[in-house]
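Chemist: next input, structure requested:
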Amino acid sequence: MKRMIMMLLVSAAVSAPAMAASVTNKDADTQVLVIVEGGNRAEVALEPGSTETICPSGCFVTLPNGDRIALNGGEEVEIEGGAASVK
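Modeler: All right, here's what the predicted structure looks like:
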């Protein structure tokens, strides 16, 4: 029984990061995102061409153009022209 519980915990720990969203900045300028996750607010600066993993348990993201999107995790977001496309 202990072995089965450990296997489930390890499996959950390994698969958790895969559920996070990834954001790629395709603009020529640094873009700053405001992320609200679990009541905590943070700003993330994305350099041109960089990708950041965010929101492992869902969040709201305010984009540079003022749009606000909800992410559950697992999405791929691309920022271009200050706007986002979610895949």
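Chemist: C-alpha from now on. contacts and neighbour counts both.
Modeler: OK.
Chemist: residue contacts, the residue nearest to the spatial centre of the chain?
Modeler: Nearest to the geometric centre of the chain sits Ile54, at 2.6 Å (Cα atoms, centre = their mean). Shown in contact with Ile54 (Cα atoms under 8 Å, 6 or more residues apart in numbering): Ala20, Ala21, Ser22, Val23.
Chemist: please generate a structure for the following sequence too, so the two can be compared:
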Amino acid sequence: MWKSLVAAIAFLAVGGSAFGASATNKDAETRTLVVTEGGGKTELALAAGETAEFCPTGCFVTMPNGDLEALTGSETIEISGGVARIK
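Modeler: From the prediction side, this is the model:
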């Protein structure tokens, strides 16, 4: 019983993070997204070649060029040439 409970908690912890939006920086320099979620703003700095998951339940994202986009949590953002595109 105890092992089943631990396995279920581990599955939910890993599975929950797999459903967020993701952003990949294909540029040679760091790019920053501003994520607004639950009333709070966070800067997400992505180094060259880095990919990060965020926003599991929806958020607003300010792109490097200043555009504001609403995300549901399943999108992929690709940054290339200083421009972010939602795929």
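Chemist: where does the TM-score land?
Modeler: Aligned and superposed, the two chains score 0.79 in TM-score terms (TM-score structural alignment, normalised by the length of the first structure); 82 aligned residues with a Cα RMSD of 2.0 Å.
Chemist: about what we covered before: in strands, which of the contacts of Ile54 of the first structure fall?
Modeler: Judged by DSSP state E, the contacts of Ile54 of the first structure include Ala21, Ser22, Val23 as members of strands.
Chemist: what's the burial count for the first one?
Modeler: Pointing back at Ala21 of the first structure there. By other Cα atoms under 10 Å, 22 other residues sit near Ala21 of the first structure.
Chemist: also the last one?
Modeler: Here the number of neighbours of Val23 of the first structure (other Cα under 10 Å) works out to 21.
Chemist: what's the match for it in the second structure?
Modeler: Aligned by TM-score structural alignment, Val23 of the first structure pairs with Ala23 of the second structure.
Chemist: gap between the residue nearest to the centre of the first structure and Arg68 of the first structure?
Modeler: Ile54 of the first structure sits at a distance of 15 Å from Arg68 of the first structure (criterion: Cα to Cα, to the nearest Å).
Chemist: and Val32 of the first structure, by the same measure?
Modeler: Taking Cα to Cα, one finds Val32 of the first structure at 13 Å from Arg68 of the first structure.
Chemist: again with Thr62 of the first structure
Modeler: Taking Cα to Cα, one finds Thr62 of the first structure at 4 Å from Arg68 of the first structure.
Chemist: do the same with Val36 of the first structure
Modeler: Distance, Val36 of the first structure to Arg68 of the first structure, by Cα to Cα: 10 Å.
Chemist: list the buried ones in the helix or strand where Ala45 of the second structure lies?
Modeler: Element membership for Ala45 of the second structure (DSSP states H and E) is strand 40-46. In terms of neighbour count (16 or more other Cα atoms under 10 Å), strand 40-46 of the second structure has its buried residues at Leu46.
Chemist: and the contacts of it?
Modeler: Outside strand 40-46 of the second structure, the residues within contact range by Cα under 8 Å, 6+ apart are Thr24, Asn25, Thr30, Arg31, Thr32, Leu33, Val34, Val35, Thr36, Ala52.
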